[in-house]
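Chemist: Prediction below, plus the sequence it came from.
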Amino acid sequence: MDSLDMEVLRRARDWIAAGHRVHLLTVAQTWGSAPRQAGALAALRGDGQLVGSVSGGCVEDDLSERARQQTLPDRPERITYGITSDDAARFGLPCGGSLRLVVEPLRDTVWLDPVLAAIGRHELTMRTVDMQTGACTLAPASPIDGPDFDGRTLRAVYGPRWRLLIIGANQTARALCDIAISLDFHVLVCDPREDFQATWDGRGATLLTSMPDDAVAEINTDERTAIVALTHDPKLDDMVLLEALKSPAFYVGALGSGPSQARRRERLRLFDLSDEEIDRLHGPVGLRIASRTPAEIAVAIAAELVWVRNTLGGAAACAPHPPSAARQP
């Protein structure tokens, strides 16, 4: 779930509290080149006002018109767009794209409040909806759980499913933190240096004060964790890389120019790391966009994180990665 989807739930709660008629729209299934993935959300008010996105196009316009005409269902119902080529053209779907929505009326905030509270604690929650009765139940979820729809039951998962551990509480980390949170990462920033801890302003991240190598174990690094070293201090950056490159993390990167990365790889070979493990290192970190400023470097790193995360189904996470960012110190 991304930050936009969390805003959808907040806005839906506020609209209900203000007495508005509200429908929640969930992308239940997609085929072909659908513009949003299963699990994407939008909230629709009775006057047609909408927050969120289920297609990014004319599907929302059609649903808003239905809301104004008061023709949306009074119990959970599925609506399919784009099955025919004429529908795809009418609703602005990509060629061959189709999506099935679950449209459900929201009458209270009984489940919204605990879900939002759980998201605030960085916890995953699964909501199960009975399409015939509209009854729903909540249960803890794991990162491997995902949206599912069998025609009778909708299962939606809310909360951050990905984590990013940043080593170094500096300016680049602040910029990367802001971007990563909007990309559905739970961000943790680790820096054992007291002067850096004192100036860190949080920005929605969890601050860890342990040594970087200890942090990799403390957070139970898994296949949905990315680790990026940004301190410019080889003692700290190399320390975390020795653990991160042996971990299941789907992405491990370190700031530094090409020559400094070559020297780093030679240092890493002095320890118990295989060539295959060292080759997992993304360094220089980030995509090649001629980045220079901390904000530009953060954009390059975030872009590479998205590229690797979105191609985990193939060989991209282990294969040679795309060109790295330039001009890193």
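Modeler: Now that the structure is in, tell me what you want to look at. Residues are numbered from 1 along each chain as shown.
Chemist: Only C-alpha atoms from now on, for both contacts and neighbour counts.
Modeler: Fine.
Chemist: Ser33 against Ser98, yeah?
Modeler: Yes - the pair Ser33 / Ser98 is scored as a contact, 7.3 Å apart, by Cα atoms under 8 Å.
Chemist: These two: which is more packed in?
Modeler: Ser98 (23 against 14; other Cα atoms under 10 Å).
Chemist: That one: what's it in contact with?
Modeler: By Cα atoms under 8 Å, 6 or more residues apart in numbering, the residues touching Ser98 are 30-34, 80-83, 88.
Chemist: Tell me which two in the residues you listed are the farthest apart.
Modeler: Largest separation among these by Cα to Cα: Ser33 and Thr80, giving 14.5 Å.
Chemist: all helices for this structure, in order.
Modeler: Along the chain, counting by DSSP state H, helices occupy 3-17, 58-68, 85-90, 112-120, 171-182, 194-199, 212-218, 234-244, 258-268, 275-278, 294-310.
Chemist: mind putting those helices in TSV, distance to Leu106 and mean neighbour count included?
Modeler: Listed next are the helices of the chain as TSV, based on distance: least, Cα to Cα, whole Å; neighbours: other Cα atoms under 10 Å:
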stretch	distance to Leu106	mean neighbour count
helix 3-17	8	19
helix 58-68	13	17
helix 85-90	28	14
helix 112-120	10	16
helix 171-182	26	20
helix 194-199	43	12
helix 212-218	40	19
helix 234-244	44	19
helix 258-268	53	15
helix 275-278	49	14
helix 294-310	32	20
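Chemist: From the chain's centroid, how far away is stretch 97-109?
Modeler: Centre-to-centre, stretch 97-109 and its host chain are 21 Å apart (Cα atoms, centre = their mean, to the nearest Å).
Chemist: swap in stretch 174-189?
Modeler: Centroid separation for stretch 174-189 versus its chain: 9 Å, with Cα atoms, centre = their mean.
Chemist: same question, stretch 226-235
Modeler: Here stretch 226-235 is found 22 Å from its chain centre; the criterion is Cα atoms, centre = their mean.
Chemist: just to revisit the earlier point, ok, which of the helices of the chain comes nearest Arg155?
Modeler: Smallest distance to Arg155 across the helices of the chain (Cα to Cα): 13.8 Å, for helix 112-120.
Chemist: now the angle between helix 3-17 and the closest one, please.
Modeler: Per axes from the mean of the first three to the mean of the last three Cα atoms, to 10 degrees, the angle that helix 112-120 makes with helix 3-17 is 150 degrees.
Chemist: try this one side by side with the last:
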Amino acid sequence: MECLDLDVLQTALTWREAGFDVSLATVVQTWGSAPRPPGSLLAIRSDGQVLGSVSGGCIEDDLIARVRNQGMPEKPEWVQYGVTRAQAQHFGLPCGGILELVLEPVTDSSWIAEVLQRTSMHELVQRTLVLASGAIMLSPGQPQSSQSLFFDGEKLTMVFGPQLRLLMIGAGQLSQIVAQMAQPLGFDVLMCDPREEYTGTWQPAWGRHIAGMPDDVVLQIKPDAHTAIVALTHDPKLDDMALLEALKSAAFYVGALGSRANNKKRRERLALFDLSDEQIEHLHGPIGLHIGSRTPAEIAISILAEIISVKNGVIPSQKKLID
């Protein structure tokens, strides 16, 4: 579940609370070169306003026209686009692309409020929609499940959350830029820095400041497979404290700022503690992808690009010195 899709749910809830009729469109299956993956969401308001995406735009236009001409659906329904070459061309789908959607009216928005509340607490929530009746059931999601969406023509089951988290050690200029770039990528941004000289200029809009020493904060947030941790102070007294706990956690990404020489020394220091060679190998350092970055903004892009590549299971072909 992407952050943008959670935004779609939040907007749908806001529209319903304001008195508008709202429908949700969910991509449930694709074939060929479909523009958006299964699970993508679109909220449609009764006056034709939309938020989200299920295609490159043409299918959204058709769904808006359906609402304006036919009104909101009274019950959930299954819709398919792109079955023929002519239809694919008409709706802007790539040649051979086929897209299946489930359209549903949001008659009771209480399930949306509960999903948003539970995912904000870093929980997994499984939602099942019965198309024939429109009944909705919520249950705890299973972390070990690799399938976040299942549709058999009668029931649509989808797992929401948990939101990705990014814990940054350090509140300096680089951290500020990383934080602002990470939020649109779907990360809940957390920051730890015991140095008051740096935290005094931190703005709450960039992310939540968690007070404490870095190692204690890492333990406090209980990193899981949806958590990335980056040490950006360039001060081994602080960065190493966080890394000693982060590398023993389930965080999918752990990285540290510094040159190749500094990272070699860091690994030698970490080896003196209760970390295995395998755990130390989990450290990304020098941090970031090779994009020729020089400025803080370019370095921030490099760092986030590597985090996203690891999240998506893409192994970077090159590493870069960042100091």
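Modeler: Everything's here; your move. All figures in this text were calculated on a predicted structure; none of them were measured in a lab.
Chemist: Show the buried residues in the contacts of Ser98 of the first structure.
Modeler: For the contacts of Ser98 of the first structure, a neighbour count by 16 or more other Cα atoms under 10 Å gives the buried set as 30, 34, 81-82, 88.
Chemist: just curious, which of those residues is nearest to Ala198 of the first structure?
Modeler: Ala34 (45.8 Å).
Chemist: I'd assumed Leu99 was in contact with that closest one.
Modeler: Yes - assessed by Cα under 8 Å, Ala34 of the first structure is found in contact with Leu99 at 6.3 Å.
Chemist: Run through the residues that contact Gly285 of the second structure.
Modeler: Counting by Cα under 8 Å, 6+ apart, Gly285 of the second structure touches 255-260, 263.
Chemist: so what's Ile59 of the second structure closest to, chain neighbours aside?
Modeler: Phe91 (5.8 Å; Cα to Cα, 6 or more residues apart in numbering).
Chemist: residues touching that neighbour, list them.
Modeler: 58-59, 81-82.
Chemist: what does Ala225 of the second structure give?
Modeler: Taking Cα under 8 Å, 6+ apart, we find Ala225 of the second structure in contact with 250-252.
Chemist: Repeat that for Lys235 of the first structure.
Modeler: Per Cα under 8 Å, 6+ apart, neighbours of Lys235 of the first structure: none.
Chemist: What residue in the second structure is paired with it?
Modeler: Alignment note (TM-score structural alignment): Lys235 of the first structure maps to Lys237 of the second structure.
Chemist: gap between that match and Met213 of the second structure?
Modeler: Distance of Lys237 of the second structure to Met213 of the second structure, given as Cα to Cα, to the nearest Å: 11 Å.
Chemist: what about Ala205 of the second structure, neighbour count?
Modeler: Ala205 of the second structure: 10 surrounding residues under other Cα under 10 Å.
Chemist: Identify the residue of the first structure aligned to it.
Modeler: In the first structure, the residue matched to Ala205 of the second structure (TM-score structural alignment) is Arg203.
Chemist: Quick check: its match vs Tyr81 of the first structure, distance?
Modeler: Separation of Arg203 of the first structure from Tyr81 of the first structure (Cα to Cα) stands at 39 Å.
Chemist: so what's the nearest residue to Met137 of the second structure once chain neighbours are set aside up against?
Modeler: Leaving out its chain neighbours, the residue that sits closest to Met137 of the second structure by Cα to Cα, 6+ apart is Thr128, at 5.2 Å. Counting by Cα under 8 Å, 6+ apart, Thr128 of the second structure makes contact with 136-138, 155-158.
Chemist: Any chance of a markdown table for those, columns neighbour count and distance to Val54 of the second structure?
Modeler: Listed next are those as a markdown table, based on neighbours: other Cα atoms under 10 Å; distance: Cα to Cα, whole Å:
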| residue | neighbour count | distance to Val54 of the second structure |
| --- | --- | --- |
| Ile136 | 15 | 22 |
| Met137 | 12 | 24 |
| Leu138 | 16 | 24 |
| Lys155 | 16 | 20 |
| Leu156 | 18 | 16 |
| Thr157 | 21 | 18 |
| Met158 | 22 | 16 |
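Chemist: Of those residues, which pair is most distant in space?
Modeler: Comparing all pairs in these by Cα to Cα, the longest separation belongs to Leu138 and Lys155, at 13.1 Å.
Chemist: check contacts around the nearest residue to Asp74 of the first structure once chain neighbours are set aside.
Modeler: Nearest residue to Asp74 of the first structure in three dimensions, chain neighbours excluded: Pro105, at 6.0 Å (Cα to Cα, 6+ apart). Counting by Cα under 8 Å, 6+ apart, Pro105 of the first structure touches 21-24, 73-76.
Chemist: and which of these is nearest Thr199 of the first structure?
Modeler: Checking those against Thr199 of the first structure by Cα to Cα gives Leu24 as the nearest, at 40.9 Å.
Chemist: do you know how far Cys190 of the first structure is from Ser260 of the first structure?
Modeler: For Cys190 of the first structure, the distance to Ser260 of the first structure - Cα to Cα - is 22 Å.
Chemist: Tell me the residue in the second structure aligned with Arg174 of the first structure.
Modeler: Matched across to the second structure, Arg174 of the first structure falls on Gln176, judged by TM-score structural alignment.
Chemist: Quick check: the gap between Gly134 of the first structure and Glu104 of the first structure.
Modeler: Using Cα to Cα, Gly134 of the first structure is found at 8 Å from Glu104 of the first structure.
Chemist: Neighbour count for those two, which is higher?
Modeler: The neighbour comparison of Gly134 of the first structure against Glu104 (other Cα under 10 Å) goes to Glu104, with 22 against 16.
Chemist: OK, contacts around that one?
Modeler: 23-25, 73-77, 134.
Chemist: Please report the number of neighbouring residues for the nearest residue to it once chain neighbours are set aside.
Modeler: Counting by Cα to Cα, 6+ apart, Glu104 of the first structure lies nearest to Pro76, which is 4.1 Å off, once chain neighbours are set aside. When neighbours are defined as other Cα under 10 Å, Pro76 of the first structure has 24 of them.
Chemist: so Pro76 of the first structure makes contact with Arg107?
Modeler: No - counting by Cα under 8 Å, Pro76 of the first structure sits too far from Arg107 to count as a contact (12.0 Å).
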